[in-house]
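Asker: Here you go, sequence then predicted model.
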Amino acid sequence: MGHITKFVLGLMLVLAVACSRTPPGGRGGASAVYVGGTVPQLGDHKPHEWRNGHPYNHAVHGIDISRWQGDIDWGRVRGSGVSFAFIKATEGGDHSDPAFARYWREAAAARLPRGAYHYYYFCRSGADQARWFIRNVPRERGSLPPVLDIEWTNSRTCPQRPAPAEVKREASIFLDIVGRHYGQRPIVYTTVDFYRDNRLGDLRAEFWLRSVADHPRMTYPGQNWAFWQYTGTGAVPGIQGNVDLNAFAGSSSDWARWLSTRLTR
């Protein structure tokens, strides 16, 4: 083998390793086509090969959690590069997450921006669910905007799948009532199938989109978004087991500007 051939093969090997490295500090972090960007100390228990834009090319990352995360070391979470947390508060018109109040206090004590989310059920009206959310979530200065998590449920007690017009009408009622109370219109979290089935693109909202197999620009073409949930099997120091990981759409400067306009006052 000639010297030039050896050199070319060696260079190709170096480039291949550089392009498929595990993110610094990550535990089993996603590999393959990562090409740069700000990398928090996060990982993934089931890493995915991203071909159309790696989540770690985004500078700002956060988590969303519920009771199933158990005890959390919030100092370690914040120190790992997590910049925000959305915490499950309520579900339907009569269920509240038993860990919400504790997580709400602990995240604030760690000086981590946090907001609350509501999991929507189609067997109760948007107005009923808005009132239930307001009853359980304090209107607290400096909190992130509330979130409406609306997706198809697999509940045996609430199997309804309303028509798109009804879905958007009731969701809008929830958004209006909750938005007036907290002074910030809620963010809407949704999934690919629900978004398509109900043509949610015309809903007046800021979106948080789930897309665990490809970049949102591929799965939600043409849709603007503020947050991207890119895995449900994330690894975060201070949390045992899997956790949802999310990226903010903009830069660190964009994040600071977003916070300046979207925090509860």
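Answerer: Looks like it came in fine.
Asker: C-alpha only now, for contacts and for neighbours.
Answerer: OK.
Asker: Please tell me I have it right and residue 151 contacts residue 191.
Answerer: Yes - the criterion here is Cα atoms under 8 Å, and residue 151 meets it with residue 191 at 6.1 Å.
Asker: doesn't residue 101 fall inside a strand?
Answerer: No - applying DSSP: H, G, I helix; E, B strand; the rest coil, one finds residue 101 to be helix, outside a strand.
Asker: Can you tell me the SS state at residue 188?
Answerer: strand.
Asker: For my notes, confirm residue 129 occurs in a helix.
Answerer: Yes - judged by three-state DSSP, residue 129 forms part of a helix.
Asker: Residue 62 touches residue 85, doesn't it?
Answerer: Yes - assessed by Cα under 8 Å, residue 62 is found in contact with residue 85 at 5.6 Å.
Asker: Could you report the separation of the residue lying closest to residue 209 once chain neighbours are set aside from residue 172?
Answerer: Closest residue to residue 209 apart from its sequence neighbours, by Cα to Cα, 6 or more residues apart in numbering: residue 228 at 5.0 Å. Distance, residue 228 to residue 172, using Cα to Cα, to the nearest Å: 22 Å.
Asker: re the thing from before, what is the neighbour count of the residue nearest to residue 209?
Answerer: Counted with other Cα atoms under 10 Å, the neighbours of residue 228 add up to 23.
Asker: take the one below as the second:
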Amino acid sequence: MSVKKAISLGVGIGVLFIIVLIIYGVTHTFNQTKREDHLVKGVDLSAYQGDIDWELLADQNIDFAFIKATEGDDYVDTKFKTNWEASQKTALKVGAYHFLNYDTTGKAQAQNFIANVPVSDQNLPPVVDLELYGIYEDNALPKEQVKVILDEFLKELEDHYGVKPIIYTTQRIFKMYIGTDYKDYQIWIVDLDNAWPETLPNGETFTFWQYSHRGMMDGYDGDETFIDMNLYNGTYAEFIEEFF
């Protein structure tokens, strides 16, 4: 090989190397920005979604998942243990939720949740699902009565897990039972009608927003075709800083 050819080849390799570095830098910067600043999307699910392929589910542009654990003082979701263990092997940030029952004490319900959900600082805080159901849809209990149950449940969980639970509820139930109380608790609000609910009815800011009950994803085979979709009110960097 002549000296001129060797020099030309060296210059060509050098230019190619620089181009590769530029492409890598741009790509790395883009991925870093996406990781830190993209909308933080997640799902919540239960036994209704059937058997779940957690690796497949996690690979569909979601960052977190809340899994139903318990209800009342004795019910445990039939898929909770399997879902919990499998979800821990993914990159998703995971939490568990309890559906609050109005027929038993908050303490008894907390004991049911505590008996089934491990303590871990690697997971999202526990969630209490506050809704109206069954006979209570048309005959809602007075706020004072619900408050006794809810307060007892929240205290037991906070004492056990060392963090304040998140309260999940609808706009209607928020107005009925939360109001200006519970300002120290993060709220996961259900609002299917607005493009982005800037604030809660009491003027506070929500933490999570359930924006759809009719999401469709790959990775589950239950009787329920749809899956609930949610967003965190902030960037991924803020999400990690807030919870981890």
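Answerer: Right, received. Where do you want to start? Predicted model only: the values in this text are computed from it and were never measured.
Asker: Can you pull the TM-score for these?
Answerer: Put the two chains on top of each other and the TM-score (TM-score structural alignment, normalised by the length of structure 2) is 0.77; 206 aligned residues with a Cα RMSD of 2.4 Å.
Asker: hey, where'd the strands end up in structure 1?
Answerer: Using DSSP state E, the strands of structure 1 run over 43-44, 61-65, 82-91, 95-96, 114-119, 147-149, 187-190, 206-210, 227-235, 243-248.
Asker: Using TSV, lay out those together with distance to residue 196 of structure 1.
Answerer: Formatted as TSV, these follow (distance: least, Cα to Cα, whole Å):
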stretch	distance to residue 196 of structure 1
strand 43-44	27
strand 61-65	23
strand 82-91	23
strand 95-96	28
strand 114-119	19
strand 147-149	15
strand 187-190	10
strand 206-210	12
strand 227-235	17
strand 243-248	21
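Asker: between those, which gets nearest to residue 199 of structure 1?
Answerer: When the strands of structure 1 are compared by Cα to Cα, strand 187-190 sits nearest residue 199 of structure 1, at 11.4 Å.
Asker: With structure 2 overlaid, how far apart is that closest one on average?
Answerer: Relative to the matching residues in structure 2, strand 187-190 of structure 1 has an average distance of 0.3 Å after the fit, by mean Cα distance after the TM-score superposition for structure 1.
Asker: Which residue range of structure 2 does that strand align onto?
Answerer: Using TM-score structural alignment, strand 187-190 of structure 1 lines up with residues 166-169 of structure 2.
Asker: Helices of the stretch 101-250 of structure 1, start to end?
Answerer: Secondary structure of the stretch 101-250 of structure 1 (DSSP state H, counting those that start in this stretch): helices at 126-136, 164-182, 192-198, 216-219.
Asker: Now distance to residue 106 of structure 1 too, for those helices, in a markdown table please.
Answerer: Shown next, in a markdown table, are those (distance: least, Cα to Cα, whole Å):
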| stretch | distance to residue 106 of structure 1 |
| --- | --- |
| helix 126-136 | 17 |
| helix 164-182 | 21 |
| helix 192-198 | 32 |
| helix 216-219 | 31 |
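Asker: Just say which of those is most tucked in.
Answerer: The highest mean neighbour count among those, using mean count of other Cα atoms under 10 Å, belongs to helix 126-136: a mean of 20.
Asker: and the angle for that helix with strand 82-91?
Answerer: What separates the directions of helix 126-136 of structure 1 and strand 82-91 is an angle of 120 degrees, with axes from the mean of the first three to the mean of the last three Cα atoms, to 10 degrees.
Asker: Point out the one among the strands of structure 1 that comes closest to residue 141 of structure 1.
Answerer: strand 114-119 (11.0 Å).
Asker: does residue 29 of structure 2 sit in a helix or strand, and which one?
Answerer: Assigned by DSSP states H and E, residue 29 of structure 2 belongs to helix 3-37.
Asker: Contact partners for residue 45 of structure 2?
Answerer: 65-68, 227-228 (Cα atoms under 8 Å, 6 or more residues apart in numbering).
Asker: Among those, find me the one that's closest to residue 235 of structure 2.
Answerer: For the contacts of residue 45 of structure 2, the minimum distance to residue 235 of structure 2 (Cα to Cα) is 16.3 Å, reached by residue 65.
Asker: ok, the closest one - contacts?
Answerer: Contacts of residue 65 of structure 2 (Cα under 8 Å, 6+ apart): 42-45, 92-95.
Asker: just to revisit the earlier point, check the offset of the match of strand 187-190 of structure 1 from the chain's centre.
Answerer: The chain centre lies 11 Å from the centre of stretch 166-169 of structure 2; the measure is Cα atoms, centre = their mean, to the nearest Å.
Asker: now what about it, what contacts it?
Answerer: Contacts of stretch 166-169 of structure 2 (Cα under 8 Å, 6+ apart): 125-131, 185-190.
Asker: what do you get for stretch 172-185 of structure 1?
Answerer: 126-127, 129-131, 133-134, 139, 145-146, 148, 186, 203-205, 262-265.
Asker: what's the spacing between that stretch and its chain's center?
Answerer: Distance, centroid of stretch 172-185 of structure 1 to centroid of chain: 20 Å (Cα atoms, centre = their mean).
Asker: And residue 131 of structure 2? What does it align with in structure 1?
Answerer: Checking TM-score structural alignment: residue 131 of structure 2 goes with residue 151.
Asker: give me the number of residues near that match?
Answerer: So residue 151 of structure 1, with other Cα under 10 Å, has 18 neighbours.
Asker: if I pick it, what's in contact with it?
Answerer: So residue 151 of structure 1 contacts 120, 190-191, 194 (Cα under 8 Å, 6+ apart).
Asker: Sort out which one of those residues lies nearest residue 163 of structure 1 for me.
Answerer: residue 194 (11.4 Å).
Asker: Quick one: residues contacting the closest residue to residue 158 of structure 1 other than its chain neighbours.
Answerer: Nearest residue to residue 158 of structure 1 in three dimensions, chain neighbours excluded: residue 123, at 5.7 Å (Cα to Cα, 6+ apart). By Cα under 8 Å, 6+ apart, residue 123 of structure 1 lies in contact with 92, 158-160.
Asker: Now which of the residues you listed would you call buried?
Answerer: residue 92 (16 or more other Cα atoms under 10 Å).
Asker: start and end residues in structure 2 for stretch 90-107 of structure 1, please.
Answerer: Against structure 2, stretch 90-107 of structure 1 falls on residues 70-87 (TM-score structural alignment).
Asker: and residue 163 of structure 2, how many residues sit next to it?
Answerer: 17.
Asker: repeat for residue 62 of structure 1
Answerer: 26.
Asker: can you check residue 3 of structure 2 too?
Answerer: 8.
Asker: picking up where we left off before, report the buried residues of the helix holding residue 29 of structure 2.
Answerer: residue 36.
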